[in-house]
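J.: pasting the sequence and the predicted model now:
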Amino acid sequence: MTTYSGKTIEEAIANGLKDLSLTRDQASVAVKVQPRNGFFGIGRKLAQVEITKKEEPKTEENNQASVKIVNQTFTVAGFDQAPTEDEDSEEQNEEKLQDIVTDLSTYLNDVIDAMGFEHTLSTDLKNHHSLYVNIDTAEEKQSLLIGRHGRTINAMQGLAQIYVNRLGANNLNVVLDIANYRARRSEALAQLAEKTARNAIANGKPVYLNPMPAFERKEIHNVLADNDHVITYSTGREPHRVIVVAPK
């Protein structure tokens, strides 16, 4: 089994058939990597296919022998039946998700390398809906990758989310973190929410917070959801959408 590359799947197949001196009918083709133009010029990939020569047709005698074997029941480690379609589908989805995580890691590595930072990435797929990506870099570089009020890491997280969505993982939520920044930011947002609520109640007027990304606005909403004295809502258009804390 040999792997061949090309800008398109058709080109990769043509390269393989020419090298192996086979016609299309004589070859079995398995697509290993779909071609990708990349995102903002980063992450470009060639198509890759594996090509093998098809086996010669079996004789009638061999076919009869094969039928006898197929009709037998084999028991391995206590199992006497093939995997169900649901099990096969679940395994395929798991493999696809792992491929997406690998592709995203490659993309993020390319982005951070292009920014000039030495780093390592680690990923934790907590379930089929949440992917935690930690970026480990030198301590003196951490604040640069995080950015003022988290703008740089939030921008990279936004790119990562768009990237996995483009790969078909629309239900996968990506969280990028550096030096436990997300936990520290969540604590700061909770304190901000409580302080803002007290100000709104004391002054009897709504308080408008600075623009922040949707996932941070959601944290403010959640912190004050059980507060009987204020309501929260968002107003404006992205990227200038703000959260408002108003007395009831």
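T.: Sure thing, it's come through.
J.: switch to C-alpha atoms for all contacts and neighbour counts from now on
T.: OK.
J.: what helix or strand is the residue lying farthest from the centre of the chain located in?
T.: Distance from the C-alpha centroid of the chain, by Cα atoms, centre = their mean, peaks at residue 61 (50.5 Å). Element membership for residue 61, per DSSP states H and E: helix 60-70.
J.: give me the distance between that helix and the centre of its chain.
T.: Mean-position distance between helix 60-70 and its chain equals 46 Å (Cα atoms, centre = their mean, to the nearest Å).
J.: what is that helix packed up against?
T.: Using 3 or more Cα pairs under 8 Å, 6 or more residues apart in numbering; DSSP states H and E as the contact test, no helix or strand touches helix 60-70.
J.: quick one: name whatever helix or strand follows that helix.
T.: helix 85-114.
J.: what residues sit buried inside that next one?
T.: 97, 100-101, 103-105, 107-109, 111-112 (16 or more other Cα atoms under 10 Å).
J.: please compare the first structure with the one that follows:
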Amino acid sequence: MTVFEGNTVAAATAAGLKQLHLTREQVELEVLAEPKKGFLGIGKQAAQVRLTAKPQPKSAVPARAASMAAKSTPSAATDAGVSAAAVTTKTATPAKTTAPKTQKKVVMPKPVITAAPVSEKPVVTAAASTVITKPADTTAPERTPEQIAARQAANEQAVRDLSAYLLEVVKQLGITADLDVDFGNRYATLNFDTVKQGLLIGKHGRTINALQDLAQVYMNHHGASHVNVVLDVDDYRERREETLERLAESTAREAIATGKQVFLDPMPSFERKLIHAELANNRHVTTFSEGRDPHRAVVVAARK
């Protein structure tokens, strides 16, 4: 007596008959639960049936089993004058059966394929079951002299266009200036020559730094992103570097004396690097940056 489940009563019954190896006429069916679909999958219930095997009549014993029992009785039991009840039947000793030898299953080694980069093609050899990968060619293709010359000409043209663009921008600011350009393979230094130096530099170099960021964006949009642009006014960059070095040393002394963190004014990234580099070998202080551009600033703190 076993309970079976299914999507429908018929499906549950079929599953039970298959498991019990019986037919529908050989079992008694009792439906325990009807299937329910539920709403949006909630409350769904499968059909449940109980199958009970019917008792088999004695007449259903196969004739073959009876004949096998008859063969097991000794022939002497059929002699006259001997009662069949007095004859002890000997059960035939089952013949020894030789179990078939289990054949050894030969398992062929499976080739192992390892993951390879997209640029590599794995080559599998079935005999050795190994993977041979061809290394990707990471060598950059060499450029021809004509390509190098064309690239250099394009960069020079981009720098000339940038110079004209910057002169027009400063003209809109009311500043009359000339440009002295120093151009190399990966750099371009543009030095303004003007009588209004302070107006072009701005407070703490904010105006010239903003123009430098604008110039770098211009070069990026004209396919010369690898060219680093620096704008200068009357050697302002050199004088600013000396000022930052003195500022780093004085700030370090203040941090050591007070034992507190000292915050500097917000600076562009290349000026913050100068402060970090100047105090990198100082064993008494440490430096780090806080904030987000354009308000990111260097912090100098005493080592504990």
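T.: Received, thanks. Owing to the predicted nature of the structure, the values given are computational and were not obtained by experimental measurement.
J.: TM-score of the superposition?
T.: The TM-score (TM-score structural alignment, normalised by the length of structure 1) is 0.63; 162 aligned residues with a Cα RMSD of 1.4 Å.
J.: quick check, nearest of the buried residues of helix 85-114 of structure 1 to residue 69 of structure 1?
T.: Comparing those against residue 69 of structure 1 with Cα to Cα picks out residue 97 as the nearest, at 35.7 Å.
J.: for that closest one, what is the corresponding residue in structure 2?
T.: Matched by TM-score structural alignment, residue 97 of structure 1 corresponds to residue 155 in structure 2.
J.: now its match: closest residue in space that isn't a chain neighbour?
T.: residue 224 (6.2 Å; Cα to Cα, 6 or more residues apart in numbering).
J.: to which residue of structure 1 is that neighbour aligned?
T.: The alignment partner of residue 224 of structure 2 in structure 1, by TM-score structural alignment, is residue 169.
J.: secondary structure element holding that match?
T.: Applying DSSP H and E, one finds residue 169 of structure 1 in no helix or strand.
J.: can you show me the helices along structure 1?
T.: 9-20, 60-70, 85-114, 139-146, 151-166, 181-203, 214-223 (DSSP state H).
J.: what residues in structure 2 pair up with the first one?
T.: What it means is helix 9-20 of structure 1. By TM-score structural alignment, helix 9-20 of structure 1 lines up with nothing in structure 2.
J.: tell me what that helix is packed against?
T.: Short answer (3+ Cα pairs under 8 Å, 6+ apart): helix 9-20 of structure 1 packs on strand 2-6, strand 27-33, strand 47-53.
J.: closest to residue 230 of structure 1 out of those?
T.: Comparing those by Cα to Cα, strand 27-33 comes nearest, at 52.5 Å.
J.: what packs against that closest one?
T.: Applying 3+ Cα pairs under 8 Å, 6+ apart, one finds that strand 27-33 of structure 1 contacts helix 9-20, strand 47-53.
J.: mind redoing it with 6 Å?
T.: strand 47-53 (3 or more Cα pairs under 6 Å, 6 or more residues apart in numbering; DSSP states H and E).
J.: what's the distance between the residue most central in space within structure 1 and residue 96 of structure 1?
T.: Geometric centre of structure 1, nearest residue: residue 164, 4.1 Å, by Cα atoms, centre = their mean. Going from residue 164 of structure 1 to residue 96 of structure 1 by Cα to Cα, to the nearest Å gives 11 Å.
J.: try residue 167 of structure 1
T.: 10 Å.
J.: and if you look at residue 3 of structure 1?
T.: When residue 3 of structure 1 is compared with residue 96 of structure 1 (using Cα to Cα), they lie 20 Å apart.
J.: ditto for residue 31 of structure 1
T.: Counting by Cα to Cα, the gap from residue 31 of structure 1 to residue 96 of structure 1 is 13 Å.
J.: also residue 48 of structure 1?
T.: 16 Å.
J.: before we move on, what about residue 213 of structure 1?
T.: Taken as Cα to Cα, the span from residue 213 of structure 1 to residue 96 of structure 1 is 29 Å.
J.: swap in residue 5 of structure 1?
T.: Separation of residue 5 of structure 1 from residue 96 of structure 1 (Cα to Cα) stands at 20 Å.
J.: can you check residue 47 of structure 1 too?
T.: Residue 47 of structure 1 is 16 Å from residue 96 of structure 1, by Cα to Cα.
J.: cool, and residue 155 of structure 1?
T.: 25 Å.
J.: and for residue 12 of structure 1?
T.: Distance from residue 12 of structure 1 to residue 96 of structure 1, by Cα to Cα: 22 Å.
J.: quick one, what contacts the residue nearest to residue 172 of structure 1 when sequence neighbours are not counted?
T.: Of all residues not flanking residue 172 of structure 1 in the chain, residue 129 sits nearest, at 4.3 Å (Cα to Cα, 6+ apart). With Cα atoms under 6 Å, 6 or more residues apart in numbering as the criterion, the residues that contact residue 129 of structure 1 are 171-173.
J.: corresponding residue for residue 129 of structure 1 in structure 2?
T.: Match for residue 129 of structure 1 (TM-score structural alignment): residue 186.
J.: swap in residue 210 of structure 1?
T.: That one, residue 210 of structure 1, aligns with residue 265 by TM-score structural alignment.
J.: and that match, how many neighbours does it have?
T.: 10 (other Cα atoms under 10 Å).
J.: how about the one 5 residues further on?
T.: Neighbourhood size, residue 270 of structure 2 [other Cα under 10 Å]: 8.
J.: quick one: contacts for the aligned partner of residue 199 of structure 2 in structure 1?
T.: Aligned by TM-score structural alignment, residue 199 of structure 2 pairs with residue 144 of structure 1. Residue 144 of structure 1 makes contact with no residue, according to Cα under 6 Å, 6+ apart.
J.: if I look at residue 144 of structure 1, how far off is residue 178 of structure 1?
T.: 11 Å.
J.: with residue 15 of structure 1 instead?
T.: 44 Å.
J.: just to revisit the earlier point, the residue nearest to the centre of structure 1 and residue 172 of structure 1: what is the separation?
T.: To residue 172 of structure 1, residue 164 of structure 1 is 7 Å away according to Cα to Cα.
J.: on that earlier part again, as TSV, the helices of structure 1 with distance to residue 120 of structure 1 would be great.
T.: Below are those laid out as TSV (distance: least, Cα to Cα, whole Å):
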stretch	distance to residue 120 of structure 1
helix 9-20	32
helix 60-70	50
helix 85-114	8
helix 139-146	12
helix 151-166	15
helix 181-203	16
helix 214-223	25
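J.: name the nearest residue to residue 175 of structure 1, sequence neighbours excluded.
T.: Residue 175 of structure 1's closest residue in space is residue 132 (Cα to Cα, 6+ apart), at 4.9 Å.
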